[in-house]
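Participant: Here's a sequence, model it:
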Amino acid sequence: MDPIGASCISFHFQENEEAILKEQQQDEKFNQIIASCRSLSYYDGKTFKTYLPQVIAAFVAALYHVAGGISASYSGILMPFLQRNITNDTFDSDLTATTAECSWIASVVVLIVPAGAISGGFIMDSIGRLNTIKLATVPTILGWCLIAAATNVNMIIAGRLFCGFGSAWGTIPATVYISEISRADLRGALVSFTPTLASLGMLICFAKGSFLHWRTVAWMANLYVVVSVVLLFLIPESPAWLISKGRDEEAAASLRWIHKYQPQPQNRNESMAELQLDFMQREHRKKLAEQAKKGKFGAKAKFNMFFTPIVLKPFLIISGLFFFQQFSGIYSTLFYSVSFFEAVGTSVNPFLASVFLALVRMLGSCANTYMLRRFSRRPLVITSGIGMAISIGLSGLFTYWIKAGTSDQTWVPVALLVMYVVTCMIGLLPLPWTITAELFPIEIRGVANSLSFSMANVFMFGAIQSFWTMDRLFGGMAGIQWFYAAVAFISSIYSFIFLPETHRKKLTEISEYFLTNTIYLGSTKSAGKLQHNRVSKEHSAELNIEQGETLLVNGKD
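Facilitator: Down below sits the predicted model:
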């Protein structure tokens, strides 16, 4: 073969090799771009071990709710003693309370919560979610000591005030923390730890109150506060909060702990923790750039942001849901549990009935953990309201017949109230608290959650404080139960019209929904919803890998 022909063939082969190599490089770039476009949830392990750290962290953070549950239900075991002057020794012989004083003892614990919630929101955004829970031990322990050593009703009321303040600081940050460290598909189930553990605290309180002196119960309540706070030192702070404070190294360590059992992501050199950190840092830089255009994001900026659609709309919707929750009797029947059972005319021991109801509430919370992961939010709330209306409405009917002497089936109201508790645990009790943790953007999440909790407690105070007034207004316990039934039914209609679906939605998607929608019925697609453009293989060589990384917009918040 002549030299010219040989060189041409050699050049041809070389050209082919270069083309093949170039095509391989294009394929590699294309695969990297496709990998970067995937949602971080694509790389999440699907075994229990992979999300075990999130479960542990959520459980430990929510453990303070046991103390909160004891505080909430304590008036139920205390007031029968004060009203009837039932004592175990001579020290309490002069400690009695009127009906008005008992109303304040029951309701004052939630009256102070708005102040605690709002201040706690600023504190948790300043010093962190877990540090705020630790700080809550101070007012809580002081409150229980005042109650246990009380020599008059005013000391009990003061102690209840401190306990309410501590409950706000200890429980609200836990809900925010869990929503920030959990996967989107696990968030609802993990947040439901909070009502489950609160229900456990109620069960403990009623069980102890049935055979222990109320002062002993108060002293022992401090134990649950101390244990829950000590365990907080075993889990890391929220990485989202750490990044918002520029503490990236601590955030990286927190993410490594949270994702320690995650497998190595396919076709990626980075670990799951590194991918998550990179995404959160870029999202934070993007938010800082947006804030820089608008000025420093201080108290004034947060105040202005509160009136934007992505904050104000969910706040109004969740406030309405909290109103129906409170005036459907969910917490009134708890705070006045023993007195309530006595008033419905049942022959069952009211203390034992309260213990049994608390047990049902706790088991319902455990079942709700599964249901929140399995089912959508809206159907649960709607079904819950209808079930509550039917059960407590029928309970009111039997109460009326028993009081009128036309029925001797005194066990029926207890059975129907058990059904009432079961149906409320399906949705209307836990879901408003759960949804609140999902609705607000990170920049104002602490404050917005605190304001929502404050509204819930304002409504709770009104419902509890007005219990005996409604008893007189509606002609007894039967009328109160019918009122609760009507409110529960209206809550289902309200949820059907206004409540958006948040199940398996990313926090950014939820915020985007409120940009263009208020009423869920007939709602349009979120105008801000981001979609990936299709990238053809033949043009992939022109794309830079960094440009591909910017398309990773569907990662977890």
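Participant: only C-alpha atoms for contact and neighbour calcs from this point on.
Facilitator: Will do.
Participant: For the stretch 101-250 of the chain, which segments are assigned as helices?
Facilitator: 113-127, 129-135, 137-148, 153-181, 187-191, 193-209, 214-231, 239-244, 248-258 (DSSP state H, counting those that start in this stretch).
Participant: which secondary structure elements does the fifth one contact?
Facilitator: Read that as helix 187-191. Helix 187-191 makes packing contacts with helix 48-62, helix 153-181, helix 350-374 when contacts are defined by 3 or more C-alpha pairs under 8 Å, 6 or more residues apart in numbering; DSSP states H and E.
Participant: so how far is residue 120 from the residue nearest to residue 124 when sequence neighbours are not counted?
Facilitator: Spatial nearest neighbour of residue 124, excluding adjacent residues (C-alpha to C-alpha, 6 or more residues apart in numbering): residue 132 at 5.5 Å. Distance of residue 132 to residue 120, computed by C-alpha to C-alpha, to the nearest Å: 7 Å.
Participant: So between those two, which is more surrounded?
Facilitator: residue 120 (30 against 25; other C-alpha atoms under 10 Å).
Participant: how about the nearest residue to that one, chain neighbours excluded?
Facilitator: Here the residue nearest residue 120, using C-alpha to C-alpha, 6+ apart, is residue 169, at 5.3 Å.
Participant: Could I get the contacting residues of the one you found?
Facilitator: Contacts for residue 169 (C-alpha atoms under 8 Å, 6 or more residues apart in numbering) come out as 116, 117, 120, 132, 133, 135, 136.
Participant: Which residue lies closest in space to residue 390, excluding its sequence neighbours?
Facilitator: residue 485 (6.9 Å).
Participant: Provide the secondary structure category for the one you found.
Facilitator: The local conformation at residue 485, judged by DSSP: H, G, I helix; E, B strand; the rest coil, is helix.
Participant: this one as well, want them side by side:
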Amino acid sequence: MVLLSTFVAVCGSFEFGSCVGFTAPLHNVIKDDLGLTLSQYSLFGSIVSIGAMIGAISSGWIADFLGRKATLRVSSVLCIVGWLAIYFSKGYILLDLGRFCNGYGIGVFSYVVPVFISEIAPKDLRGGLATANQLMIVTGVSVAFILGTILNWRTLALTGIIPCIVLLLGLSFIPESPRWLAMAGRQNKFEAALQRLRGKDADILKEAYEIQDSIETLQHLPEAKMLDLFQRSNLRSVIVGVGLMMFQQFGGINGISFYLSEIFATAGFPTNVGIVLYACLQVPVTALGAILIDKAGRRPLLLISALGLFIGSTLTGISFYMKVNELSPQWVPLLVLTGIMVYVGSFSIGMGAVPWVIMSEIFPINVKGTAGSFVTLVNWFGCFVNSYTFNYLISWSSYGTFFFYAFVCALAFLFVAKVVPETKGKTLEEIQASMNT
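Facilitator: Modelled structure (predicted):
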């Protein structure tokens, strides 16, 4: 039941990836088909992040008020509406409206999916199952990339509806988060849901007591407001969560993935070949990260990832410097491909998934909604800034853009080494207690 529940939840992650990957293989096609200017297309590519920011602001409140399952349903319906608006669009207004709806839906998904998984999973499987969130995101991105080289953009929009339908159907067969049920005071449903997740013959008394005791303690505390996140007891968790999300985004990932076809075209590498190679690399490397996260731990994967991102960004920056200055131009396409592949492989093994896993672990349940919304908002704000400015940065200096990303990735390495704790093999209650010591 844990595996089934995780599979259903990560259909939302696949939908997330479908939305993110939609623009990359179709950059010039949509722009030319609807006669969009550079600024109009930059807005279309990045408005998904604006919707996601608003979704992030409300995601914690919605998930705490309606429950995790109902929140997943709401997000699915919004994404379906968004894809239909894109499919029927004749100009940029309906196109942007649809993209905004997609953004709101995936902004909520980006919070509630990892939280739901962390709340249903046993501690020895939690890291790997939570990483399935990122695995399905990159699978969704990869499928969108590959289908985008085959299908026209309107048909590709319709394929984005499929994971939403699977999610809506699957929610009928899985239990609600036991921790949310306990928080909502639904004692009988809490015990029944935990028993379903652990197996009919499993002894749940100890785990049920720990969850109930933790929640009863926390419920004596006042309801968390945004300013409460900056109190001393929560400050370390906020620094870790916000810091990881900022480094994840300002390292350049969404600018690169949104406009991947333009990067390869500028470097003189065959666009479709580059996109397919990028898509095929993401999934197995993310799967490897999911296998390693509960064995190697969170910190080692983040450190390896940050170092690889630095190397990939530097190689890509060097290749564009060579192109601008006409130094060995025959090597530029291959060096760009190498840099981008090192970059995406490094992101997929650590910096893509692990920040979301840690975010779902470090906040106590009484502040999880508020804190999760804030951290997710920071992530999507970074995504918006990165995706909106990428075209302008590339126009200013192609190699300077990637050297800037390399600098950010170097700072990320230092941040992980000095600030981020290891959470492998601990219960959520143990992690949250250790963050306050």
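Participant: what TM-score do we get after superposing?
Facilitator: With the length set by TM-score structural alignment, normalised by the length of structure 2, the two chains reach a TM-score of 0.95; 435 aligned residues with a C-alpha RMSD of 1.8 Å.
Participant: which of the contacts of residue 169 of structure 1 has the most neighbours?
Facilitator: Highest neighbour count within those: residue 117, with 32 neighbours (other C-alpha under 10 Å).
Participant: any idea how far residue 24 of structure 2 is from the residue mapped onto that residue from structure 2?
Facilitator: Under the alignment (TM-score structural alignment), residue 117 of structure 1 maps onto residue 56 of structure 2. The spacing between residue 56 of structure 2 and residue 24 of structure 2, counted by C-alpha to C-alpha, is 23 Å.
Participant: Check residue 251 of structure 2 too.
Facilitator: 18 Å.
Participant: Next: residue 281 of structure 2.
Facilitator: 16 Å.
Participant: Including distance to residue 164 of structure 1, could the contacts of residue 169 of structure 1 go into JSON lines?
Facilitator: As requested, these are exported to JSON lines (distance: C-alpha to C-alpha, whole Å):
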{"residue": "116", "distance to residue 164 of structure 1": "8"}
{"residue": "117", "distance to residue 164 of structure 1": "10"}
{"residue": "120", "distance to residue 164 of structure 1": "12"}
{"residue": "132", "distance to residue 164 of structure 1": "15"}
{"residue": "133", "distance to residue 164 of structure 1": "13"}
{"residue": "135", "distance to residue 164 of structure 1": "14"}
{"residue": "136", "distance to residue 164 of structure 1": "10"}
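Participant: out of the residues you listed, who's nearest residue 10 of structure 1?
Facilitator: Proximity of the contacts of residue 169 of structure 1 to residue 10 of structure 1 (C-alpha to C-alpha) peaks at residue 132, which lies at 73.0 Å.
Participant: What's the match for the closest one in structure 2?
Facilitator: When structure 2 is aligned by TM-score structural alignment, residue 132 of structure 1 is paired with residue 71.
Participant: Just to check, its match is in contact with residue 62?
Facilitator: Yes - with contacts counted by C-alpha atoms under 8 Å, residue 71 of structure 2 reaches residue 62, the gap being 6.4 Å.
Participant: Identify the residue nearest the geometric centre of structure 1.
Facilitator: Central residue of structure 1 (C-alpha atoms, centre = their mean): residue 434, 3.4 Å from the mean position.
Participant: could you say which helix or strand contains the counterpart of that residue in structure 2?
Facilitator: Structural alignment (TM-score structural alignment) places residue 434 of structure 1 against residue 357 in structure 2. Applying DSSP states H and E as the criterion places residue 357 of structure 2 in helix 354-362.
Participant: For that helix, give me every contacting residue.
Facilitator: With C-alpha under 8 Å, 6+ apart, helix 354-362 of structure 2 has contacts from 114-115, 118, 127, 130-131, 237, 241, 244-245, 248, 298, 301-302, 372, 375, 423, 428, 431-432, 435.
Participant: quick one: which of those residues sit in helices?
Facilitator: 114-115, 118, 127, 130-131, 237, 241, 244-245, 248, 298, 301-302, 372, 375, 428, 431-432, 435 (DSSP state H).
Participant: Can you tell me how far the residue nearest to the centre of structure 1 is from residue 422 of structure 1?
Facilitator: With C-alpha to C-alpha as the criterion, residue 434 of structure 1 and residue 422 of structure 1 are 18 Å apart.
Participant: and if you look at residue 467 of structure 1?
Facilitator: 22 Å.
Participant: and if you look at residue 168 of structure 1?
Facilitator: Note on residue 168 of structure 1: its distance to residue 422 of structure 1, by C-alpha to C-alpha, is 26 Å.
Participant: more crowded one of these two?
Facilitator: residue 168 (31 against 23).
Participant: Tell me which residue of structure 1 lines up with residue 123 of structure 2.
Facilitator: Matched by TM-score structural alignment, residue 123 of structure 2 corresponds to residue 184 in structure 1.
Participant: how far apart are stretch 273-280 of structure 1 and its match in structure 2?
Facilitator: Its aligned residues in structure 2 lie a mean 2.9 Å from stretch 273-280 of structure 1 after superposition (mean C-alpha distance after the TM-score superposition for structure 1).
Participant: mind giving me JSON lines with the helices and strands packed on helix 187-191 of structure 1 and columns for distance to residue 478 of structure 1?
Facilitator: Listed next are these as JSON lines, based on distance: least, C-alpha to C-alpha, whole Å:
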{"stretch": "helix 48-62", "distance to residue 478 of structure 1": "36"}
{"stretch": "helix 153-181", "distance to residue 478 of structure 1": "29"}
{"stretch": "helix 350-374", "distance to residue 478 of structure 1": "17"}
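Participant: okay, the ones you listed, which one's buried deepest?
Facilitator: Compared across those, helix 153-181 shows the largest average neighbour count, a mean of 26 (mean count of other C-alpha atoms under 10 Å).
Participant: just to revisit the earlier point, between the helices of the stretch 101-250 of structure 1, which one is nearest to residue 364 of structure 1?
Facilitator: helix 193-209 (7.9 Å).
Participant: in the closest one, what's buried?
Facilitator: When burial is assessed from 16 or more other C-alpha atoms under 10 Å, helix 193-209 of structure 1 yields the following buried residues: 193-209.
Participant: about what we covered before: residue 251 and residue 24 of structure 2: which is more packed in?
Facilitator: Neighbour totals were compared for residue 251 of structure 2 and residue 24, and residue 251 leads with 29 against 22 (other C-alpha under 10 Å).
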